[in-house]
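Peer 1: Make a model of this:
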Amino acid sequence: MGWRTLTEEEAATLPEARLGGALLWIVIAAFVLCLVALLGSTLAFQRLPAIGLRYAIAVGFVTIWSAGFLVLTALRWRHTPVVASAGLVLWIGWRTSVVLSGSPVELWPLLVDMAAEAMLAAGFCGYMATAVRPNAYYRRRLPVP
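Peer 2: Got it, this is the predicted structure:
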């Protein structure tokens, strides 16, 4: 797909160049995720060691990912889609390695969960790479017709 740079007028007037639609919902979800993780870590920290180090690392990673995504979105950094997508893939990779390092037969429900998360991440990555709004918002570009 070819892209062209937004004009100044398009950047100021096109709704796709503003935070809205599915991208806004992703930002809201990242905010809620970050808030819950930070509150949980503050108010009930003892639960993190109770779930085990490997899962605590996953919680810490996704907390940092969501906070970073919020900051990068506020800054409208043009590489946010790639960085956010890579972060999700790394997070799912970590969680999958945790499950596979145990007994996959005993932990098969978590493997199903990982497959579902991988599908969601694929949708997120595809949306961030090819959809009009993320490209207009972060990268200031539109698809060439």
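
Peer 1: From here on, just use CA atoms for contacts and neighbour counts.
Peer 2: Noted.

Peer 1: Contacts for stretch 62-82 next, please.
Peer 2: 27, 30-31, 33-34, 37-38, 84, 87-88, 91, 125, 128-129, 134, 137-140 (Cα atoms under 8 Å, 6 or more residues apart in numbering).

Peer 1: Please pick the buried ones from those residues.
Peer 2: The neighbour count (16 or more other Cα atoms under 10 Å) marks 27, 30-31, 33-34, 37-38, 84, 87-88, 91, 125, 128, 134, 137-140 as buried among those.

Peer 1: Tell me where the protein has helices.
Peer 2: 8-13, 21-43, 47-51, 53-75, 80-101, 108-130, 132-138 (DSSP state H).

Peer 1: Go through the ones you listed and name the closest to residue 2.
Peer 2: Proximity to residue 2, assessed across the helices of the chain by Cα to Cα, is greatest for helix 108-130 (10.3 Å).

Peer 1: Name the surrounding residues that touch that closest one.
Peer 2: 81, 82, 85, 88, 89, 92, 95, 96, 99, 104, 134, 135.

Peer 1: Sequence B follows; please return its structure for comparison with A:
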Amino acid sequence: MTTEWRDLSEAEAKLWPKARLGGALLGLAIVTGVLTLMLLILLLVAGWKLTTGGVEEFVRAFAGRSRFAYIGLVSAISVIALMIWSAVSFSLILARLRFAPAVMATGAGFAFLIGVASSATAQWLIVSQSEQDVWTYAVAVLPVTPQWLGSLALTIGTIGYLVGGVRPNAYFRRRVALPSA
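Peer 2: Okay, the predicted model is just below:
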């Protein structure tokens, strides 16, 4: 069953509260804005460190074969993926582009997959460094499984809201769902 839509008139769009930034969409804008600010600060600090001779510290932090270097590198990958998604999403919310919900939903899916893959990779690297068997990997992954499932639930909810929610459709696409018969 597909949803039927109708475009909002200019008068409706100005008067209807759902066509404005508010509710969960405003919450998403605030969180993605904070993460975007954090990304900008991170880039400024990293740029400053690299230009003032901090290259050795950066290389030393991720070099070697220590478990902590692996965990740090893999964690950085998932955090950076989340921050990039946040920066793109925040920009799309401010620009109010019609295709924003689809791009944001796709990005949320990719950020989730990168987070799970990088976490599983970190666990595998830790286990492989200790020369343990596959069962040790299973035991190492078991504690992070609830986090993965929780992230999956939040990702599915975010995607569902962005694609089919009343406010995202009214705010970005200037349309409203027709009542089903």
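
Peer 1: Quick check: the farthest pair among the contacts of helix 108-130 of structure 1?
Peer 2: Pairwise distances across those peak at 38.8 Å for 104 and 135 (criterion: Cα to Cα).

Peer 1: among the helices of structure 1, which is nearest residue 145 of structure 1?
Peer 2: Of all those, helix 132-138 sits nearest to residue 145 of structure 1, with 11.9 Å by Cα to Cα.

Peer 1: whereabouts in structure 2 does the closest one align?
Peer 2: Mapping helix 132-138 of structure 1 onto structure 2 (TM-score structural alignment) gives residues 166-172.

Peer 1: mean offset of that stretch relative to structure 1 (after superposition)
Peer 2: Superposed on structure 1, stretch 166-172 of structure 2 shows a mean distance to its aligned partners of 0.4 Å (mean Cα distance after the TM-score superposition for structure 1).

Peer 1: Check stretch 103-119 of structure 2 too.
Peer 2: Mean for stretch 103-119 of structure 2 is 1.3 Å (mean Cα distance after the TM-score superposition for structure 1).

Peer 1: which of the residues in that stretch are buried?
Peer 2: Quick answer for stretch 103-119 of structure 2 (16+ other Cα under 10 Å): 103-116, 118-119.

Peer 1: for stretch 34-52 of structure 1, same thing?
Peer 2: In stretch 34-52 of structure 1, counting by 16+ other Cα under 10 Å, buried: 34, 37, 38, 41, 48.

Peer 1: circling back to that earlier point, which one of the contacts of helix 108-130 of structure 1 is nearest residue 56 of structure 1?
Peer 2: Proximity of these to residue 56 of structure 1 (Cα to Cα) peaks at residue 95, which lies at 10.5 Å.
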